[in-house]
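1. Below is the sequence, then the predicted model.
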Amino acid sequence: MGRWEPGASGRLREAALDLYLERGFEQTMVADIAERAGVTARTFFRYFTDKREVLFDASAELEKKSLAALEAAPATASTLDLVATALDATVDIIGHDHELARKRHVVIMANSDLRERELIKLAHMSAALADGLRRRGIGDAEASLAAEAGSAVYRVAFQRWADADDDLDLRDVIRRSFAQLRALTAPN
């Protein structure tokens, strides 16, 4: 078994997702994942702190990228446009591999502890976006409401994208979902 071989992280992620789908999350051990990926369990722990992190290790990168996009957005952008810009930036990380995202989603939805962890991750992201909006001078209530609305749009768009059989583009689905939200709130 190789140590620090190129692509070990990706192989570990793929092996874990395949095993989670085959056996279930609870029934899959780190040693099983490492063996399937052709590395040692010790190598697994160089990349991931535990078997849950295979599913959630991109959270910090998502937050960093979305906040950078929020900060770089034009000063004239509306609050909701700022949130849309921040969420749009996450697509570069999660939207490039539809099949991987679909597998991840299936695994998470099949396990209540993982669903809870996913919701906590989304709540953390929403709080970070609200803080980013406040740093741009947006009031507390407006920042919180816009970030929570953005979180809801993201959840709905991601679910729609993950469940789609065709090659939908996540960025397009998020943008259409924001358009639907705006249509819901527009005066008749």
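-> Happy to help now that I have it. Numbers count the residues shown, from 1 in each chain.

2. all contacts plus neighbour counts: C-alpha atoms, from now on.
-> Noted.

3. what residues does stretch 100-116 touch?
-> Here stretch 100-116 makes contact (Cα atoms under 8 Å, 6 or more residues apart in numbering) with 14, 17, 20-21, 24-25, 52, 55, 94-95, 118, 162-163.

4. Below is an additional structure, to be compared with the one above:
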Amino acid sequence: MGRWEPGARERLERAALELYVERGYEQATVAEIASRAGLTERTFFRHFADKREVLFSGQSELLETCVNTIVGAPESATPLEAVAAALQATSARFEQRRELSRQRQTVIAAHSGLQERELLKLASLASATADALRRRGVAEPTASLTAEAGVAVFKVAFERWIGEPGGQTFSELIRDSLDHLKAATAG
């Protein structure tokens, strides 16, 4: 087995998604995932705590990108502009993974436990975003409201992006969703 070859993590992700789509999340085992990737179970557990985490492993990078972008936004940026910049900063890492993202969502939609984990992920994103806004001096409830609105924009843009093969980029859909939010809240 090519367990020392580069790209083990990505191979495991692809193999897991293939098996989850083919057989269902519950039926796929870690041993089968590792075997399909040409790796060992031990290698799998070096990269992922369990088979669920294959679907959620990018969360820390997503949070880090959002927080760093918000904290580093120009002082003149409004809270929503800082959150918009953070959402745009995350879009590049998704753009190259459109089909994988679509498959991932198909698997999650078919399993209530995974749907719950996805909701927890989004709640963590909202919490980290609100914390980053507070670090910029944004008071409550503005920080929490803006963070929750940002997560809603992210969620709507993401669902549109994976649902429109060959359509607009994720970045374009984030901008469009933000424009719709601004129009909905204009006085």
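-> Ah, there it is. Quick caveat, the model's predicted, so the values are computed rather than measured.

5. Among the contacts of stretch 100-116 of structure 1, which one lies nearest to S177 of structure 1?
-> Nearest to S177 of structure 1 out of the contacts of stretch 100-116 of structure 1 is A162 (Cα to Cα; 14.2 Å).

6. about what we covered before: please spell out the PyMOL selection for the buried subset of the contacts of stretch 100-116 of structure 1.
-> Remark: buried members of the contacts of stretch 100-116 of structure 1, expressed as a PyMOL selection using 16 or more other Cα atoms under 10 Å:
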select buried, resi 14+17+20+21+25+55+95+118+162
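
7. Identify each buried residue in the longest helix belonging to structure 2, please.
-> With secondary structure taken from DSSP state H, structure 2 has its longest helix at helix 112-135. In terms of neighbour count (16+ other Cα under 10 Å), helix 112-135 of structure 2 has its buried residues at 114, 117-118, 121-122, 124-134.

8. Quick one: name whatever helix or strand follows it.
-> Sequence-wise, the next helix or strand downstream of helix 112-135 of structure 2 (DSSP states H and E) is helix 142-163.

9. can you count the residues close to the nearest residue to G38 of structure 2 once chain neighbours are set aside?
-> Nearest non-adjacent residue to G38 of structure 2, counting by Cα to Cα, 6 or more residues apart in numbering: M1, 5.4 Å away. Close neighbours of M1 of structure 2, defined as other Cα atoms under 10 Å, add up to 9.

10. does M1 of structure 2 really touch A37, like I thought?
-> No: shown here, M1 of structure 2 and A37 do not form a contact pair, counting by Cα atoms under 8 Å, at 9.2 Å.

11. Mark which of the contacts of stretch 100-116 of structure 1 are part of helices, please.
-> Using DSSP H, the contacts of stretch 100-116 of structure 1 in helices are E14, L17, Y20, L21, L55, I94, E118, A162, D163.

12. Check whether the third one really touches T28, as I assumed.
-> Yes: assessed by Cα under 8 Å, Y20 of structure 1 is found in contact with T28 at 6.3 Å.

13. and for those two, which residues touch both?
-> By Cα under 8 Å, 6+ apart, no residue touches both Y20 of structure 1 and T28.

14. just to revisit the earlier point, can you give me how far the longest helix of structure 2 is from the chain middle?
-> 10 Å (Cα atoms, centre = their mean, to the nearest Å).

15. so how far does it sit from its counterpart in structure 1?
-> Taken against structure 1, helix 112-135 of structure 2 registers an average deviation of 0.5 Å after superposition, with mean Cα distance after the TM-score superposition for structure 1.

16. What range does that helix cover in structure 1?
-> Mapping helix 112-135 of structure 2 onto structure 1 (TM-score structural alignment) gives residues 112-135.
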